[in-house]
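Enquirer: Give me coordinates for this.
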Amino acid sequence: MRECYRFIVSGRVQGVFFRQSTADKANSLGLDGWVRNLPDGRVEGMAAGTPGALAELRGWLDEGPPAARVEGVEWVAAGELHGTGFEVKR
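Expert: A predicted model of the protein is given here:
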């Protein structure tokens, strides 16, 4: 079964390799989707895949890469996501 979630991560999450680290983690879990910086300093993304892989990504987002300081993660069920692989959007 495939699920899709939209996430927004707040805190010190830009300029600390958060997007690339998220893409690396998501790709290692076999997830599809994307991640990008928002103008207000947060990071937004969408991820689709199995419930177990999504739960693992959700847990990882709570911490992020070593230089990040995550203050919060919004995680909301979303509609369909088309495409394969996980990419960093600029």
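
Enquirer: going forward, measure contacts and count neighbours with C-alpha atoms only.
Expert: Fine.

Enquirer: From Glu3, how far off is Asp62?
Expert: 19 Å (CA to CA, to the nearest Å).

Enquirer: for Phe18, same thing?
Expert: Using CA to CA, one obtains 23 Å as the distance from Phe18 to Glu3.

Enquirer: More neighbours: these two, which one.
Expert: Comparing Phe18 with Glu3 by other CA atoms under 10 Å, the one with more neighbours is Phe18, at 23 against 16.

Enquirer: who touches the more buried one in this structure?
Expert: For Phe18, the contacting residues are Gly64, Pro65, Ala68, taking CA atoms under 8 Å, 6 or more residues apart in numbering as the criterion.

Enquirer: Tell me how far Arg2 lies from Ala78.
Expert: From Arg2 over to Ala78 the distance is 12 Å, taken as CA to CA.

Enquirer: another one to check against the first:
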Amino acid sequence: MVDERVRMTAWVHGRVQGVGFRWWTRSRASELGLRGWASNLSDGRVEVVAEGPKGDCERLLELLRGGTTPGHVDLVVERWSAAKGNVTGFAER
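Expert: Sure, this is the predicted structure:
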């Protein structure tokens, strides 16, 4: 059975800027074969947008919450939607 393709948008709160968090996220997402980006927001959060099979997006979300990220994650808030299919690769923005 093929996993449904989705878009997961996550807002990561904590000390996640200036610590290699976007690079780490890009590496994990690329290993999972996901497409999207991780970008710093002006309020100190990092926004992560990932598209791919739902199971792989769920795994990335687990990793974001898992305690092994650079810096310190206090909270991850996610939103799920249909994949748009308009992204290639995984970028740091």
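
Enquirer: ok so, going back, of Arg2 and Ala78 of the first structure, give the one with the bigger neighbour count.
Expert: Here Arg2 of the first structure and Ala78 are set side by side on neighbour count (other CA under 10 Å), and the busier one is Ala78, at 14 against 10.

Enquirer: Just tell me what the more buried one corresponds to in the second structure.
Expert: Per TM-score structural alignment, the equivalent position to Ala78 of the first structure in the second structure is Ser81.

Enquirer: name the element its match belongs to?
Expert: Taking DSSP states H and E as the criterion, the element that holds Ser81 of the second structure is strand 72-82.

Enquirer: Apart from its chain neighbours, what residue comes closest to the spatially most central residue of the first structure?
Expert: Central residue of the first structure (CA atoms, centre = their mean): Gly45, 4.9 Å from the mean position. Counting by CA to CA, 6 or more residues apart in numbering, Val35 is the residue found nearest to Gly45 of the first structure once chain neighbours are left out, at 4.0 Å.

Enquirer: was I right about Gly64 of the first structure contacting Val73?
Expert: No: with contact defined as CA atoms under 8 Å, Gly64 of the first structure does not count as touching Val73 (10.5 Å).

Enquirer: the more surrounded of the two?
Expert: The neighbour comparison of Gly64 of the first structure against Val73 (other CA under 10 Å) goes to Gly64, with 23 against 19.
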